[in-house]
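> based on what follows, work out the 3D shape:
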Amino acid sequence: MPCDVMLIAYDGSDHAKRAIEYAGRFLAANRAVVLTAWEPMVRQAARMSGLSGVMQPDWVPDEDIDDIAYTDARNINEEGLQLAKAAGLNAEPRTAECSSTIWNTIVDAADELDVDVIVAGTRGSTGIRALLHSSVADAVIKHCHRPVFLVPPVTEKAPQSR
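You can find the predicted model right below:
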């Protein structure tokens, strides 16, 4: 029996594409919401200038022009939507503006939609790389009290011994 609502975190990466493929293979849902989180360029620029120690000039975007980050997010989300439909899922699009972190945006959307499961791909980082680059998927698991279906990255198979 299918679950009611599935949330698929989609950022356009190969890991996210693989997660959609496996969700279509192993999960069933009445609705599959493909979520792409995005951060406005103004905040990205401010964050980056803060990291570099450079003063960020006052800049207000033209309200008549879409933020390029939002335009990219819509395009990425459309790609994810088409992949989900091709995987046999009853998919619908959704973009969400990040006000803090990507994982928090995913958790908030899952709560708002009252989803039964969250689907995400992982980079599969281990060791020092995992310590230096926190994983969105790890943070979702730690902060969300819903089932999470994680799809690991493709690994090269070791030669089989005979």
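> from here on, just use CA atoms for contacts and neighbour counts.
OK.
> any idea how far the nearest residue to Arg94 once chain neighbours are set aside is from Asn77?
The shortest distance from Arg94 to any non-neighbouring residue, by Cα to Cα, 6 or more residues apart in numbering, is to Leu35 (4.8 Å). Using Cα to Cα, to the nearest Å, Leu35 is found at 7 Å from Asn77.
> mind giving me the packing neighbours of the strand ranked longest in the chain?
Counting residues, the longest strand in the chain under DSSP state E turns out to be strand 29-38. Under the contact criterion of 3 or more Cα pairs under 8 Å, 6 or more residues apart in numbering; DSSP states H and E, strand 29-38 touches strand 3-9, helix 68-86, strand 91-97, helix 102-113.
> please give the structure of this sequence too, so both can be compared:
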Amino acid sequence: MFNKILCAVDGSEHSMRAVEKAAALALKFEGELIFLTVAKAVKMNEGLRRFMEVEHVSGQDAQYVLDSFSQEVLNEAKEIAKKVGVENIKTEVKVGPPARSIVEFADKNKVDAIVMGSRGHGDLESLLLGSVSHKVASLSKVTCVTVR
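From the prediction side, this is the model:
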């Protein structure tokens, strides 16, 4: 039924609960489990550029921090899934609008289900614009499981 499961993670408490549910599904159906984290692209405005100059932060340093955080989140998710017994695990990092990036990845990779937390790190933004999980459920053509 669920041969390929996509689990979107951002390191939040809800997303780590989603990791546990996705791992349980992957184990039950002996499916492939893909962990995806999406970093929002940051627009470089004058204030941010000046801050980076004053603090001597290069674009490469900022990218390194982003990559390190993404890998840390994915490694934690992978370890949780391995402890449960899931063997077929892949990880992926994308940059862009989270909901659209998740749905596009799911379509391109022909996943059977998307599992994600009901709330992520962008809680204030969620209140103003609607949650990423709600947008994914609205846009996706596959089963979506939202974990609280």
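> fetch the TM-score of the aligned pair.
Laid over one another, the chains give 0.75 as their TM-score (TM-score structural alignment, normalised by the length of structure 2), with 138 aligned residues with a Cα RMSD of 3.1 Å.
> if we can go back for a sec, of the helices and strands packed on strand 29-38 of structure 1, flag the one that's most buried.
strand 3-9 (a mean of 24; mean count of other Cα atoms under 10 Å).
> pull the residues that contact that strand.
With contact meaning Cα atoms under 8 Å, 6 or more residues apart in numbering, strand 3-9 of structure 1 is reached by 16, 20, 28-36, 106, 110, 113-121.
> do the same with stretch 109-118 of structure 1
Residues contacting stretch 109-118 of structure 1 (Cα under 8 Å, 6+ apart): 3-9, 96, 146-149.
> ok, the residues you listed vs Ala139 of structure 1, which is closest?
Among the contacts of stretch 109-118 of structure 1, Val148 lies closest to Ala139 of structure 1 (Cα to Cα), at 11.2 Å.
> that closest one touches Lys142, doesn't it?
No - counting by Cα atoms under 8 Å, Val148 of structure 1 does not reach Lys142; the two are 10.3 Å apart.
> quick one: which of those two has more around it?
Looking at Val148 of structure 1 and Lys142 with other Cα atoms under 10 Å, you find the greater number of neighbours at Val148, namely 18 against 10.
> alignment lookup: the more buried one to structure 2.
In structure 2, the residue equivalent to Val148 of structure 1 is Cys144, according to TM-score structural alignment.
> also Gln44 of structure 1?
Checking TM-score structural alignment: Gln44 of structure 1 goes with Val42.
> in a helix, its match, correct?
No - with DSSP: H, G, I helix; E, B strand; the rest coil as the criterion, Val42 of structure 2 is assigned coil and is not in a helix.
> burial count for it?
Neighbours of Val42 of structure 2 using other Cα under 10 Å come to 9.
> next one: it from Gly96 of structure 2, what distance?
Val42 of structure 2 is 9 Å from Gly96 of structure 2, by Cα to Cα.
> same question, Val147 of structure 2
23 Å.
> neighbour count for these two, which is higher?
Applying other Cα under 10 Å to Val147 of structure 2 and Gly96 shows that Val147 carries more neighbours, namely 19 against 13.
> list the contacts of that one.
Applying Cα under 8 Å, 6+ apart, the residues near Val147 of structure 2 are 14-15, 17-18, 21, 115-118.
> if you set the cut-off to 7 Å instead, what comes out?
14, 17-18, 116-118 (Cα atoms under 7 Å, 6 or more residues apart in numbering).
> quick check on those residues: which are buried?
The neighbour count (16 or more other Cα atoms under 10 Å) marks 14, 17-18, 116-118 as buried among the contacts of Val147 of structure 2.
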